[in-house]
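[1] One predicted model, sequence on top.
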Amino acid sequence: MQKLTVNLWMQGTAEEAGEFYAAALPDARTEIESRYPTEGLLEFQQPLAGLPLTVSVWVRGTKITLINAGPEFSPNASISIILSFNADERDVLDATWAALSEGGSALMPLDAYPFSTRYGWVTDKFGVSWQLMESAEPVPDSTRMMPCLMFGGVAQNRAAEAIEFYGEVLGAKLDSAFPYGQATEVATADSLMFAQFSLGEDKVAAMDSGVAQGFSFTPGVSLEWPCEGQEEIDRVWEALSAVPEAEACGWLTDKFGVSWQIVPSNMGELMQRPGAFEHMINMKKLVINDF
């Protein structure tokens, strides 16, 4: 059962993006999950009154959330989404690449590489990065779609440290790790060219960039982690939050720069309470009894 959710910051385009992804991605559908209230908004939120707040996109049964907001942030390639395809799905891979490339740009062209017979890395017109990969071995359902954290810029060469830290805080378990073996422009020989770890049933990839990057993690792509009860929220929040000024509405930034949303597992139910949105926007760490 999915627990970790990738959240993508959209600059007022969440509904449009949801429809785009439902058409572009394999086995995908979209739904407006929640709307902004018409009252109790902060001044900068008032133009969004009544508009979609969160738009869900399910891809091969895995949910992504699009957050409808302002121009403050946008996604970048520090967190991309890997879509893996079986060898007999090349037509689907190629069609997905063509759809995502429309209005976007290729970071690595669709081609054969030493690690995959068909692979490409593309940033779509909404700024979201996707890695499409053909696999010679049958792809397990758990890795058909997974986020990939690229540690570059100020977070360069910290992928292994991050996986160990997420193990201590969230119970992450390392599945596989492939170091570079020899130094690159910015990566050390021990840095991770690619790794995969598990957060419960969810799979996450991580890598240290092999070349210098002028960007790193931002709230443009965040990871949502639900907690069972206030005690668990308190524990995870205290362990993860490393940038006090970034704390807002259940959002935090960890010591690697990764943005997380630490929410109660019954968040949907809490948001149905009268005045819940207004209460939420006045919190930093979410307190269940304050909804």
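    Perfect, thanks for sending it.
[2] use CA for all of it now, contacts and neighbours both
    Will do.
[3] I figured Thr96 hits Leu25, correct?
    Yes. If you go by C-alpha atoms under 8 Å, Thr96 and Leu25 touch, sitting 5.8 Å apart.
[4] another structure for you, compare them:
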Amino acid sequence: MSRLIYPCLWFDHEAAEAADYYTSVFPNSRILEKNPIAVEFEILGTPMMGLNGGPKYQQTEACSYFIYCGAEVDIDKLYGDLMEGGKAIFPLGSYPWSPKYAWVTDRFGTNWQLDADPIRSPQKMVPCLLFVNENRSRAREAMEFYLGIFPESNKLMEAPHPGSEDLLFAQVKLEGYLVNLMSSTETHDFGFSPGNSLVVTCEDQEEIDFFWEKLGAGGHYDRCGWLTDRFGHSWQIIPKDLGQWINDPQKGQKAMNALLKMDKLCIDDLKNPA
């Protein structure tokens, strides 16, 4: 099974502007759908969403997006484009883990890790969760937690910190979707934030109930299908046809009104709102 999982980026009001920019600088990228609240788009053929959520949350360096450039992406040009109005966490150069690598925070606050190495997967953009501060030794725990929830998932690789069992880096496949996990032993002034989340699409109410309960265990549950797991990372658990229901010309506004009153999403009440 290959479930649709994709990142959501929180913006104050610039989601459409950011999506237009990203689809102009990344190859094989396009806008899929726009409305005043959200924009769906693809980066290197991989789905992503931008959300106009207001100023409540900001994106964080604890969530970044690896771009495995290989021969398909001009890393020098991409670095130059993303640096316009942005800043370099790691300037483009050679590092022990890659012959050509950079970490950039762009002008919209999104973090990208650019790696000249190729990847043996059609998914060239891979979300990365960075475990820091009180979470610095929990990357392995998180990896096992996620692998235990998503069926047909597996660990692809792991690298511990030198002289430690704690994970420095790992890559997992959650029902066909690649996710990287990293940790840092340094003290940072950031952590996870709802400004970056992962969306999990579900076929039916049983799946919504399952992922809602399992991913939220030990964390906390929020409105509109959002939850924060025990590590502080945010997820959205939604039915696969949610967009169709809230964009329906006759029932869409009622469906949206119903959604705004929910914590866990109820398919029956969204599909046939009162």
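    Received the coordinates, thanks. Keep in mind that what you see is a predicted model, and the values were worked out from it rather than measured.
[5] before we move on, back to that, between Thr96 and Leu25 of the first structure, tell me which one has more neighbours.
    Leu25 (21 against 18; other C-alpha atoms under 10 Å).
[6] what about the more buried one, distance to Gln156 of the first structure?
    Separation of Leu25 of the first structure from Gln156 of the first structure (C-alpha to C-alpha, to the nearest Å) stands at 31 Å.
[7] How about Ile79 of the first structure?
    For Ile79 of the first structure, the distance to Gln156 of the first structure - C-alpha to C-alpha - is 14 Å.
[8] So for the two, which residue has more residues nearby?
    More crowded of Ile79 of the first structure and Gln156, by other C-alpha under 10 Å: Ile79, with 27 against 22.
[9] aligned partner of that one in the second structure?
    In the second structure, the residue matched to Ile79 of the first structure (TM-score structural alignment) is Cys63.
[10] residue contacts, that match?
    Asn111, Pro127, Cys128, Leu129, Leu130, Phe192, Asn196 (C-alpha atoms under 8 Å, 6 or more residues apart in numbering).
[11] tell me which of the residues you listed are still there in the first structure?
    Retained in the first structure (both residues aligned by TM-score structural alignment, their matches' C-alpha atoms under 8 Å) from those: Asn111, Pro127, Cys128, Leu129, Leu130, Phe192, Asn196.
[12] Which secondary structure element is home to the aligned partner of Asp115 of the second structure in the first structure?
    Asp115 of the second structure maps onto Met133 in the first structure, with residues paired by TM-score structural alignment. Met133 of the first structure belongs to strand 129-135 when assigned by DSSP states H and E.
[13] I'd like the next helix or strand past that strand.
    strand 145-151.
[14] In the second structure, what range does the helix or strand that that following strand is followed by match?
    Once strand 145-151 of the first structure ends, the next helix or strand along the chain (criterion: DSSP H and E) is helix 159-170. The aligned range for helix 159-170 of the first structure in the second structure is 139-150, by TM-score structural alignment.
[15] quick one: that stretch to chain centroid distance?
    Centroid displacement of stretch 139-150 of the second structure relative to its chain, using C-alpha atoms, centre = their mean, to the nearest Å, is 16 Å.
[16] Switch the contacts of Cys63 of the second structure over to CSV; also include neighbour count and distance to Arg230 of the second structure.
    Putting those into CSV (neighbours: other C-alpha atoms under 10 Å; distance: C-alpha to C-alpha, whole Å) gives the following:
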residue, neighbour count, distance to Arg230 of the second structure
Asn111, 26, 23
Pro127, 23, 19
Cys128, 23, 17
Leu129, 24, 14
Leu130, 23, 14
Phe192, 23, 11
Asn196, 27, 16
